[in-house]
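[1] Quick one: sequence and predicted model below, then my questions.
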Amino acid sequence: MCRDGCRGRRAPVLSAEDLHISFPGRRGGPAARAVDGVDLTVGAGEIVALVGESGCGKTTLARALLGLVPPTSGTVSFDGRPLDYSPRALKAYRRRAQLVLQDPTGSLNPRHTVYDAVAEGLRVHRAHRVPEDERAAVARALSLAGLRPPERFFLRYPHELSGGQRQRVVIAGALVLEPALIVADEPVASLDASVRGEILALLLRLRAELGLSALIVTHDLGLAWNIADRVAVMYLGRVVESGPVETVLTAPRHPYTKALLSVLPESPLPPTVLTGEPPDPTRIPPGCRFHARCPALAAGAAGVAARCVAEPLPRLRGEGVACHLP
């Protein structure tokens, strides 16, 4: 495990610096600032959880980190080098950084066998020209994903598998190219509770055996607690709190983080229901972007109300919290 203090000594595999991603507004309206100044790093052999409610920009950020969405401004770097967005360079990068999607049923072509689904990446990248090498690589990936003996699954179709087995096939498809990093978007959200623990244990085992780094995108703070070394909490396009998972989830400092934690069944915090919906990303409010929904401000936070409403916060760099409250 990386939680015992190794995280500070690990060089970043993936990093974003002052990343902005905007989408054009409708009918000439203001642009939607989906990601609005984010700094984030994932170290070698580290698992980072990116958490936040739906619509906060975390999936757009994950897609940008994989080169699927070009940033409006800012830099994404892999192994210390800024991404090159030429088609050839992106193809080489995507061999090193793989995506695991939320819905395994939708991720797999129902007409392809398990073998073809896992081998697809090898064929796209022309990784093996000899059929025997391809077969060995597919078998190894399926074994790493926990589908053993792998030959038993070669000729099966997705509809013949359970939900957990389908997710393992998706993970095997990511592992077959031997990446250094995987980005998993809600990797267990569509699975039964009994299977979720198995997939989380698999991801931890892959990190231990392969030194794999991972960015886990989720709205589930319980998942972050069970798997991550560090956590970054995102709200309306920005990271508002970041740090070691034990620090952030046992002693949260930002009111938004406290509200997210308070609804967990095992949380010692009193339940907090946030009022209203997140603001429109085309009309981000002045001052702290959370102030309209902030429970602390609504309770009359002494001495900072004027700052919360009018004074914008600088983007969060590294660990800490972006908040006007003490």
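    Everything's here; your move. Note that the structure is a prediction, hence the values are computed from the model and not measured.
[2] CA only for contacts and neighbour counts going forward, please
    Fine.
[3] in the chain, which spans are helices?
    Along the chain, counting by DSSP state H, helices occupy 58-65, 87-96, 104-107, 114-124, 131-144, 163-175, 193-210, 221-227, 245-250, 255-262, 295-298, 305-310.
[4] ranking these by burial, who's on top?
    Each of those was scored by mean neighbour count; the highest is helix 163-175, a mean of 25, by mean count of other C-alpha atoms under 10 Å.
[5] circling back to that earlier point, residue 76 is nearest to which of the helices of the chain?
    helix 58-65 (6.3 Å; C-alpha to C-alpha).
[6] how about the helices of the chain in TSV, adding distance to residue 182?
    Formatted as TSV, the helices of the chain follow (distance: least, C-alpha to C-alpha, whole Å):
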stretch	distance to residue 182
helix 58-65	10
helix 87-96	8
helix 104-107	15
helix 114-124	14
helix 131-144	14
helix 163-175	8
helix 193-210	10
helix 221-227	14
helix 245-250	19
helix 255-262	25
helix 295-298	36
helix 305-310	37
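[7] which one of those lies closest to residue 36?
    Per C-alpha to C-alpha, nearest to residue 36 of the helices of the chain: helix 58-65, 9.8 Å.
[8] I'd like to know which elements that closest one is packed against.
    Counting contacts by 3 or more C-alpha pairs under 8 Å, 6 or more residues apart in numbering; DSSP states H and E, helix 58-65 is packed against strand 32-43, strand 181-185, strand 213-218.
[9] just the ones you listed: most buried one?
    Taking mean count of other C-alpha under 10 Å, strand 213-218 is the most buried of those, at a mean of 26.
[10] how about the helices and strands packed on helix 58-65 in CSV, adding distance to residue 257?
    CSV is the format used below for the helices and strands packed on helix 58-65 (distance: least, C-alpha to C-alpha, whole Å):
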stretch, distance to residue 257
strand 32-43, 17
strand 181-185, 20
strand 213-218, 14
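[11] Quick one: closest of these to residue 105.
    strand 181-185 (14.2 Å).
[12] related to what we said a few turns ago, nearest to residue 16, of the helices of the chain?
    The nearest among the helices of the chain, by C-alpha to C-alpha, is helix 58-65 at 7.4 Å.
[13] Against that first model, consider the following:
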Amino acid sequence: MRPISYVRTEGADGIDRAVGLVTADPDSHFLAGGTTEVDLLRQHVLAPNRLVDINRLPLSGVEELPDGGLRIGALTRMSEVAAAPAVQERLPMVARALVLGASAQLRHMASMGGNMMQKVRCGYYRDGESPCNKREPGAGCAALGGVSRTHAVLGTSEHCIATHPSDVAVPLVALDAVIRTRTADSERAYAIDEFFLPPGDTPDREHPLTHGELITAIDVPTPPLARRSLYLKVRDRESYEFALVSVAAALEVRDGKVSGVRIALGGVGTRPWRARRAEDALVGGPATTASFDLAARAELAEARTTPMNAFKPELARRTLVRALETLTRDGSQS
């Protein structure tokens, strides 16, 4: 058994203390809900010398922003955000992604900031022994020649094909959310599409954060079209399970043509995948199944598959078309 020291921080001045403690020690980690951190500690994948508990810091709640958006505190629990009236009314795809993203027990524990830092569910990463470039840079990627049914087909590299696991990050990417952080000497803001880094040659680096940099809030725009949005998740079983494919979509149609659209995909990318090619193909065109299908095909044209996950591009195409058809039927026209 490996000993770990534990420090609890609280109060307004606790934010700076927590950041200072972790920044000063390369072997310290923040501890929020612990739904990922504790699992990886038990599996000997992570081995910090110290955990800095941040659960009592004043970083919770959902509040209005002057521009009409919502600010979600980093320590707000997933269940709280899913139940917030403003989120349910203005951002239904976010609320739905949260409900489908975990069991009730996990949703009551997991924090929004922690979810943004969630580690991949690749079995080779989590077994602690198989070659894995995320866990041990330069070791190789066992998934490339191994079991890869649930792995990514978009944004992959020769060093990593692990799928990004978060559900709620998918609609947040579609909405151009902003991640706010605190360092020892400044506050920073990251566009969410830049917050999740592609694996490239450095799959161990998943975010642009420095060690000790703490997520404090997530700012989420609430564009009018997001009021009619959905999150559609396809998985192996109806109960709590990670996505094989998921779609976060918002669609606005005027006079039979697409006037606005936001789309992001989950379960298929090494990061939450903003479907910009599909969006560009749709705007200004007819809101028809044929157009939806062409847009989906354009987005998935560069998918790179393994023999085990070769079904994913077709499943993603069908799921995206179904999501857009659903939004059209449900009255996205105005």
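    In hand now; what should we look at? What you see is a predicted model; the values in this text were computed from it and never measured.
[14] Superpose the two chains and report the TM-score.
    Put the two chains on top of each other and the TM-score (TM-score structural alignment, normalised by the length of structure 1) is 0.27; 139 aligned residues with a C-alpha RMSD of 5.9 Å.
[15] about what we covered before: who wins for proximity to residue 238 of structure 1 among the helices of structure 1?
    helix 58-65 (9.0 Å).
[16] Let me know the angle separating that closest one from strand 181-185.
    Counting by axes from the mean of the first three to the mean of the last three C-alpha atoms, to 10 degrees, helix 58-65 of structure 1 lies at 150 degrees to strand 181-185.
[17] now the helices for the stretch 1-150 of structure 2?
    14-24, 37-42, 78-83, 85-90, 92-100, 104-109, 112-116, 123-126 (DSSP state H, counting those that start in this stretch).
[18] Tell me which of the ones you listed sits nearest to residue 245 of structure 2.
    If we rank those by C-alpha to C-alpha, the stretch that ends up nearest is helix 92-100, at 12.5 Å.
[19] And the closest one, what does it pack against?
    Using 3+ C-alpha pairs under 8 Å, 6+ apart: helix 92-100 of structure 2 touches helix 78-83, helix 85-90, helix 169-174, strand 229-234.
[20] Quick one: closest of these to residue 96 of structure 2.
    Short answer: strand 229-234, nearest of these by C-alpha to C-alpha, at 6.0 Å.
[21] The closest one packs against which elements?
    helix 92-100, strand 245-254, helix 312-329.
[22] Going by contacts, tell me the helices and strands next to the next helix or strand after the second one.
    Taking DSSP states H and E as the definition, the helix or strand that follows strand 245-254 of structure 2 towards the C-terminus is strand 257-266. If you count contacts as 3+ C-alpha pairs under 8 Å, 6+ apart, strand 257-266 of structure 2 packs onto helix 169-174, strand 245-254, strand 273-274, helix 276-282.
[23] Out of the helices and strands packed on helix 92-100 of structure 2, which is the most enclosed?
    Of all these, helix 169-174 carries the top mean neighbour count, a mean of 28, counting by mean count of other C-alpha under 10 Å.
[24] Which SSE is immediately downstream of that one?
    Counting by DSSP H and E, what follows helix 169-174 of structure 2 is strand 178-182.
[25] between that next one and helix 14-24, how many degrees?
    80 degrees.
[26] immediately after strand 178-182 of structure 2, which helix or strand?
    strand 187-191.
[27] which strands and helices sit next to that next one?
    Checking 3+ C-alpha pairs under 8 Å, 6+ apart, strand 187-191 of structure 2 ends up next to strand 178-182.
[28] Export the helices of the stretch 1-150 of structure 2 as CSV, with columns for distance to residue 31 of structure 2.
    What follows is those, written out as CSV (distance: least, C-alpha to C-alpha, whole Å):
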stretch, distance to residue 31 of structure 2
helix 14-24, 10
helix 37-42, 7
helix 78-83, 16
helix 85-90, 26
helix 92-100, 20
helix 104-109, 12
helix 112-116, 9
helix 123-126, 19
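[29] Is residue 98 of structure 1 in contact with residue 183, as I believe?
    Yes: assessed by C-alpha atoms under 8 Å, residue 98 of structure 1 is found in contact with residue 183 at 6.2 Å.
[30] what comes into contact with the helix or strand hosting residue 294 of structure 2?
    Using DSSP H and E, residue 294 of structure 2 sits within helix 289-300. Here helix 289-300 of structure 2 makes contact (C-alpha atoms under 8 Å, 6 or more residues apart in numbering) with 154, 275-279, 281-282, 285, 313, 316-318, 320-321, 324-325.
[31] Quick check: PyMOL command selecting the buried ones in these.
    For the buried members of these, the matching PyMOL selection, counting by 16 or more other C-alpha atoms under 10 Å, is:
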select buried, resi 154+275+276+277+278+279+281+282+313+316+317+318+320+321+324+325
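[32] Who are the contact partners of the nearest residue to residue 96 of structure 2 once chain neighbours are set aside?
    Nearest residue to residue 96 of structure 2 in three dimensions, chain neighbours excluded: residue 231, at 6.0 Å (C-alpha to C-alpha, 6 or more residues apart in numbering). Contacts for residue 231 of structure 2 (C-alpha under 8 Å, 6+ apart) come out as 92, 93, 94, 96, 97, 171, 246, 247, 248, 249, 323.
[33] any idea how far residue 231 of structure 2 lies from residue 326 of structure 2?
    Residue 231 of structure 2 sits 11 Å away from residue 326 of structure 2, going by C-alpha to C-alpha, to the nearest Å.
[34] Report whether the expected contact of residue 17 of structure 1 with residue 36 is present.
    No: counting by C-alpha under 8 Å, residue 17 of structure 1 does not reach residue 36; the two are 11.0 Å apart.
[35] got any residues that touch both of those two?
    By C-alpha under 8 Å, 6+ apart, no residue touches both residue 17 of structure 1 and residue 36.
[36] Return the distance of the nearest residue to residue 83 of structure 2 once chain neighbours are set aside relative to residue 231 of structure 2.
    In space, and not counting its chain neighbours, residue 83 of structure 2 is closest to residue 95: 7.3 Å by C-alpha to C-alpha, 6+ apart. For residue 95 of structure 2, the distance to residue 231 of structure 2 (C-alpha to C-alpha) stands at 9 Å.
[37] same deal with residue 105 of structure 2?
    Using C-alpha to C-alpha, which is the criterion applied here, residue 105 of structure 2 is 21 Å from residue 231 of structure 2.
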